[in-house]
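Q: sequence unavailable; structure follows:
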């Protein structure tokens, strides 16, 4: 959708639905795939009963039972906010963001492989043509706490890949991501940054100038509407877009708990080639890469030539196991989206979403926590009970808050 154009009914519906659901909501994705975004949005805006949504999906040949439709409705309707929607659109117009929807000429076709967990739409600042697939793409990811070794390897790899005609995809974060973007820009290449919040607020703040430079020649992209804040859950869901937008993913430096392993898990689930750069065996900063190489048969790559071969040679990851990934799981009557977990992560992604919704300073009522988490009140009650038993969350007469460390 170009600035000044009248939005199509489908684009308008997807913009509305993007405001009420968390990224990667598979129930909403299935409903839209069957009945279409306008039909789903119409029923939710009318606050129609769950049966009406089920009927629309089933009549269109889809599959949705009343239980999951009712639970989904309970978590979506509290987020219907006309004023918030108008404010979000005004913010998008202020920063010159464009809305891409499936079927648009520049829509990145790779994200469609996410199936029911594909983004409903993408908000873009910069050149939407950077997403059009006219160049081969490769995702370069790694730890925020990068070492000099990791940054040097990333700089050489990104510049070398640009010289070979690749566009660089990453997440705009500190460390490896930032170096991948900078090296691509320094080589006059195209680079795309996927954010975990709205594109109206560049995050992290320390990369505001970098992200502005990316938007000048490439694109800054988010599936969340303008005004949406980044959270841990949204960072994890953002990673699936990085993996899907790249024809291959390379982890350049990562510790055992690095979020880039989450991106690697998504790449594996999508059947995309996955490479990892080895580091010093004594360096904890490379332990995650070594795990990928040892336990999950990632391809060992050490320079731009070998990384390019992941795409040009049509390579595919060789393992048949999992990287702690749950692609099709349902999260408590709702949907987990695609999640890649680590050994020390909580198994239930609802815990992450509820923790994201709690403040450590101001108690929040149960209904507000549910709205912020994008979950039904009954689900949030169950999670809060567990968190209270663990001493992580506390409640008083005013509501729930997160216990401060120490």
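A: Looks like it came in fine. Everything numeric here is computed off the predicted structure, so don't read it as measured data.
Q: when you work out contacts or count neighbours from here on, use the C-alpha atoms and nothing else.
A: Will do.
Q: what's the closest non-adjacent residue to the most centrally placed residue in the chain?
A: Among the residues of the chain, residue 238 comes closest to the average C-alpha position under CA atoms, centre = their mean, at 1.4 Å. Spatial nearest neighbour of residue 238, excluding adjacent residues (CA to CA, 6 or more residues apart in numbering): residue 196 at 5.5 Å.
Q: where does the one you found sit: helix, strand or coil?
A: What DSSP: H, G, I helix; E, B strand; the rest coil gives for residue 196 is coil.
Q: comparison target, given below:
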């Protein structure tokens, strides 16, 4: 399905006239259609409802100077295309934004946007990030792309750049949603990175070729990142970070909101921790992210500490082991009393412990074996994953 050319040209014109996220403009298009709105702006007709005369005049002035065919040609030269609502490539989840959805998206790169968006995760955070944050972002992005997910971010310095680089390093899929034209390298220091993304992934923008970012456009593009993806992961963010705007948009849209914890003393993690005190979910690796945004059955592996030999003992045997003194020997009667069992049961368990190397019999009674008693490695039991020192005292924490 393809948008008719008159509507495509009208939407191309409107991306240069109406600012991203303008709810009034979105209502006009829903009510009157893009072609009529573009025509009325271009011929400076009577104002559409919802704006002052001054505001209407400013929009008309923009429309008079807009040249959609020139923009479409410039996009073609840059290897980009205009994807409109109604096109087969349009990601339907963007419609969740209602009247603030993009009028269209300028897309640079060969992958099919709609398919990529179906299995994508936003990975965002602070520009002035720490080494810890950059390391985590790159690792998470690499892990996600290795599992077949697309990493979406904003192409900025800091966490965004680390996320894109992590995905590219794993030869995975990544997309950058920009606050300026897809033919413009911004920030300048990311010119090479953005070029690599365009070759291996996708660059997206609501703004036409040659347009430049502004402070408000950075904030407004965050709603696109949130709507396009299955969930938003915030790695590092201060209390006033723009990454938090992406997370809040994700929450409003019913998408998963996810946070990676940092040091509690770090101001750059304060915003993430505030999210985690609310509705966000804490994660530590890519598998845990996929468990939240993936399909049924895509579960992260169970987390548990190492299995020590004592964990594999039967409960009554473990109680007898715990009753053995840390130093010296004890009689069967003393051990049975400590283990709350009979002398016969204690004797049976003691011989079991001797066969496993935990205890030994002496002329004076029973004692822990030398390695267990002195804090060296305890015996290794079949099926144990690791070994540890024993003290004769049962420690539930291992």
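A: Thanks, I have it. For clarity, every value in this text was computed on a predicted model and none was experimentally measured.
Q: the strands in the stretch 1-150 of structure 2, which residues?
A: Applying DSSP state E, counting those that start in this stretch to the stretch 1-150 of structure 2 gives strands spanning 80-83, 105-108, 120-124, 150-153.
Q: give me the neighbour count for the alignment partner in structure 1 of residue 28 of structure 2.
A: Counting by TM-score structural alignment, residue 28 of structure 2 lines up with residue 31 in structure 1. As a burial measure, residue 31 of structure 1 scores 24 neighbours (other CA atoms under 10 Å).
Q: gap between residue 31 of structure 1 and residue 233 of structure 1?
A: Taking CA to CA, to the nearest Å as the measure, residue 31 of structure 1 falls 22 Å from residue 233 of structure 1.
Q: quick one: contacts for residue 271 of structure 2?
A: Residues near residue 271 of structure 2 by CA atoms under 8 Å, 6 or more residues apart in numbering: 236, 237, 238, 239, 240, 241, 244.
Q: and residue 339 of structure 2, by the same measure?
A: Counted by CA under 8 Å, 6+ apart, residue 339 of structure 2 has contacts 316, 319, 320, 322, 323, 346.
Q: now do 10 Å
A: 316, 317, 318, 319, 320, 321, 322, 323, 324, 333, 345, 346 (CA atoms under 10 Å, 6 or more residues apart in numbering).
Q: in helices only, show me those residues.
A: Residues of the contacts of residue 339 of structure 2 located in helices (DSSP state H): 316, 317, 318, 319, 320, 321, 322, 323, 333, 345, 346.
Q: just the element for the closest residue to the match of residue 28 of structure 2 other than its chain neighbours, please.
A: Once flanking residues are discounted, residue 31 of structure 1 sits nearest to residue 57: 5.8 Å by CA to CA, 6+ apart. Using DSSP states H and E, residue 57 of structure 1 falls within helix 50-59.
Q: by contact count, what packs against that helix?
A: Counting contacts by 3 or more CA pairs under 10 Å, 6 or more residues apart in numbering; DSSP states H and E, helix 50-59 of structure 1 is packed against helix 26-35, helix 37-45, helix 66-76.
Q: identify the residue of structure 1 aligned to residue 290 of structure 2.
A: Applying TM-score structural alignment, one finds that residue 290 of structure 2 aligns to residue 308 in structure 1.
Q: typo on my end, residue 46 of structure 2
A: Following TM-score structural alignment, the counterpart assigned to residue 46 of structure 2 within structure 1 is residue 49.
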